[in-house]
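In: Okay, predicted coordinates and the sequence, questions at the end:
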Amino acid sequence: MFKDNSDNCIKAIRDAQEAALRAIGELMYSAVFPLIPTDTTELQNSLDYKIDLSEMSITIGVNTEYAIYVEFGTGVFAENDEGRQGGWAYTDKETGEKIFTMGNKPQPYLRPAYRDNVENIKQIIEENLRKHVGDNFKVSIKKG
């Protein structure tokens, strides 16, 4: 007699996905944190990750307005030559001093942490699938 185990299979896969996402969040948090430049601790203090179980996705990052400029650089130093060229001047809000700058060099922290851990992420996913579902899994990560 046929026994429908599809609900059990779906639950096992979902449990594996959720456990993997949590483990990946912790891995990436610990990988990103030491790479964040520390002129102040604002970037480090805003580092966090969020898991969306309905999408089975994880987002990790920092919640500051200037984070993108640290990661990709500004002005003539910006990656992909997309920064303001020729420099600019501004007044420092704290000191009142007029400052001229050509921009800041990139200080990437998210991308290197990811690149250094792609294989670890795959391993976490495979281990959780084996633990919750069974053997014979191979994971690949596509850029998207």
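Out: The structure has been received and is ready for your questions. Residues are numbered from 1 along each chain as shown.
In: CA atoms for contacts and neighbours, from now on please.
Out: Will do.
In: With residue 100 as the reference, measure out to the residue nearest in space to the middle of the chain.
Out: The centroid of the chain falls nearest to residue 60 when counting by C-alpha atoms, centre = their mean (3.9 Å). Taking C-alpha to C-alpha, to the nearest Å as the measure, residue 60 falls 33 Å from residue 100.
In: Would you mind measuring from the closest residue to residue 78 other than its chain neighbours to residue 66?
Out: Spatial nearest neighbour of residue 78, chain neighbours left out: residue 72 (5.8 Å); criterion: C-alpha to C-alpha, 6 or more residues apart in numbering. Using C-alpha to C-alpha, one gets 10 Å for the distance from residue 72 to residue 66.
In: put this beside the first:
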Amino acid sequence: MSIEFDGLNEVLDSIDNIADIDKLNRALTKTCLVVEAAAKQKAPKGNGELRRSITSKVEDLEGVVFTPLEYAPYVEYGTGLFAENGGRQAVPWKYKDDEGIWHSTSGMRPHPYMRPALEENREKILTVIKEGLGE
């Protein structure tokens, strides 16, 4: 998923004039931590695995908030009949869990947690980045 900000080109153009890249990296780290904390609060509780897996990193002036869990996108976007952009329509389907028990499902409703965490903090992110640029 990629998010675009109005005025981002001007911000990127001004990066050439920044003497302190470390200051900008600190600002990016701060913004990632804001989104990471919000995503952890918004993620379904369940057994806590998804919440604990949400993390962030900053490399080469790029901040990323992510989870390495394979099932995380299914939670965010839903599955089957309930998937946001269309999913499996041949329902119900059966699957075996880790204990060998069979289940039947028509899908799972989406529970967005990453996108709202970013969207709800958009203004804060812009403010912190601008401060990091010395504006």
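Out: Nice, I can see it. Note that the coordinates shown come from a computational prediction; the quantities given were computed from them, not determined experimentally.
In: returning to that earlier point: looking at residue 72 and residue 66 of structure 1, which one has more neighbours?
Out: residue 72 (19 against 10; other C-alpha atoms under 10 Å).
In: show me the contacts for that one.
Out: Shown in contact with residue 72 of structure 1 (C-alpha atoms under 8 Å, 6 or more residues apart in numbering): 78, 79, 105, 106, 107, 108.
In: again, only this time at 7 Å
Out: Neighbouring residues of residue 72 of structure 1 by C-alpha atoms under 7 Å, 6 or more residues apart in numbering: 78, 79, 106, 107, 108.
In: again with residue 119 of structure 2
Out: If you count contacts by C-alpha under 7 Å, 6+ apart, residue 119 of structure 2 has none.
In: measure it to residue 89 of structure 2 for me?
Out: Counting by C-alpha to C-alpha, the gap from residue 119 of structure 2 to residue 89 of structure 2 is 30 Å.
In: Tell me the secondary structure at residue 104 of structure 2.
Out: Three-state call for residue 104 of structure 2 (DSSP: H, G, I helix; E, B strand; the rest coil): strand.
In: residue in structure 1 matching it?
Out: Aligned counterpart of residue 104 of structure 2 in structure 1: residue 100 (TM-score structural alignment).
In: count of neighbours near its match?
Out: Neighbour tally, residue 100 of structure 1, other C-alpha under 10 Å: 11.
In: Residue in structure 2 paired with the residue nearest to the centre of structure 1?
Out: By TM-score structural alignment, residue 60 of structure 1 lines up with residue 65.
In: Same check on residue 110 of structure 1?
Out: Match for residue 110 of structure 1 (TM-score structural alignment): residue 114.
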